[in-house]
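Participant: Mind looking at a prediction? Sequence and model below.
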Amino acid sequence: MNIFIGSLPYSVKDSDLQGFFEEYGEVSSARVITDKFSGRSKGYGFVEMQDEAAAKKAIEELNGAELEGRTIVVNQAHERTENSGRERRSYNSQRGGNGQRRGGYNQNHENRRNENTEE
């Protein structure tokens, strides 16, 4: 069973997470999610446990527990769907616009206004 852990202290590493959950059973994997550019923790992670009963007990007992001074959130992870989370938009998406990014000050507008008043 895959378990989601949220509100993690930024100092927690994969090995810390694994050790925290091993009290409840064998941990197949433990991963703290990090920013791909900075490498800094995003404050959440996932633990995979093979034994479903052990995983449920860990969820029940650790949800709301304190880890390094923070109250963590522990739930069963949901499978990611293709469009889960934020929808990524391209400039040519069907959500409006024509793919061009325009804006700012238009000097031609000022010139046209001056031409119209000179008559």
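Facilitator: Yep, it's here.

Participant: use CA for all of it now, contacts and neighbours both
Facilitator: OK.

Participant: From residue 108, how far off is the nearest residue to residue 58 once chain neighbours are set aside?
Facilitator: Nearest residue to residue 58, sequence neighbours excluded (C-alpha to C-alpha, 6 or more residues apart in numbering): residue 24, at 5.8 Å. Noted for residue 24: a distance of 70 Å to residue 108, by C-alpha to C-alpha, to the nearest Å.

Participant: higher neighbour count, these two?
Facilitator: Higher neighbour count among residue 24 and residue 108: residue 24, with 19 against 9, using other C-alpha atoms under 10 Å.

Participant: Distance-wise, check the most centrally placed residue in the chain relative to residue 51.
Facilitator: With distances taken as C-alpha atoms, centre = their mean, the residue of the chain nearest its centroid is residue 42 (7.2 Å). Per C-alpha to C-alpha, residue 42 is found 27 Å from residue 51.

Participant: Can you verify residue 29 is assigned to a helix?
Facilitator: No - counting by DSSP: H, G, I helix; E, B strand; the rest coil, residue 29 is not part of a helix but strand.

Participant: putting a second one here so we can go through both:
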Amino acid sequence: MTIYVGNLSTSVTEKAIESLFRGYGVLEQLMLPREQETGRAHGYAFVNLNNGEDEEKAVRLLDATEWMGRCLYVVKATPRISIKLRQDNAS
């Protein structure tokens, strides 16, 4: 499962996110999109841990917690194709 982490500060770093998830398991993958021109983070990230149970625990315990002065939005990521299919079916 991929975890979506939203409402991050634009000044957040990969190291800070690694530190945040360190207590929940082994971080396998981290994607922190950045603006090309400024290098600032877009305010969200995608995280994969090495264990599904650890990922579920991280989502449950980190969602709606305050970190770096912001209330985190932490959920199971939805693949883009699923989002598009839902939008197409709604019309």
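Facilitator: Thanks, I have it. Worth saying up front: this structure is predicted, and the values here are computed from it rather than measured.

Participant: just to revisit the earlier point, surely the residue nearest to residue 58 of the first structure meets residue 53?
Facilitator: No - taking C-alpha atoms under 8 Å as the definition, residue 24 of the first structure is not a contact partner of residue 53, at 9.4 Å.

Participant: what are the ranges of the strands in the first structure?
Facilitator: With strands called from DSSP state E, the first structure shows them at 2-6, 27-34, 41-49, 66-67, 70-71, 73-76.

Participant: Nearest to residue 19 of the first structure among those strands would be which one?
Facilitator: strand 27-34 (8.6 Å; C-alpha to C-alpha).

Participant: picking up where we left off before, any chance of JSON lines for the strands of the first structure, columns distance to residue 13 of the first structure?
Facilitator: As requested, the strands of the first structure are exported to JSON lines (distance: least, C-alpha to C-alpha, whole Å):
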{"stretch": "strand 2-6", "distance to residue 13 of the first structure": "13"}
{"stretch": "strand 27-34", "distance to residue 13 of the first structure": "6"}
{"stretch": "strand 41-49", "distance to residue 13 of the first structure": "8"}
{"stretch": "strand 66-67", "distance to residue 13 of the first structure": "12"}
{"stretch": "strand 70-71", "distance to residue 13 of the first structure": "15"}
{"stretch": "strand 73-76", "distance to residue 13 of the first structure": "16"}
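
Participant: wait, which of those is closest to residue 59 of the first structure?
Facilitator: Nearest to residue 59 of the first structure, of the strands of the first structure and by C-alpha to C-alpha, is strand 73-76 at 5.5 Å.

Participant: and the closest one, what does it pack onto?
Facilitator: strand 2-6, helix 52-62 (3 or more C-alpha pairs under 8 Å, 6 or more residues apart in numbering; DSSP states H and E).

Participant: Please repeat the previous calculation with a cut-off of 10 Å.
Facilitator: Applying 3 or more C-alpha pairs under 10 Å, 6 or more residues apart in numbering; DSSP states H and E, one finds that strand 73-76 of the first structure makes contact with strand 2-6, strand 41-49, helix 52-62.
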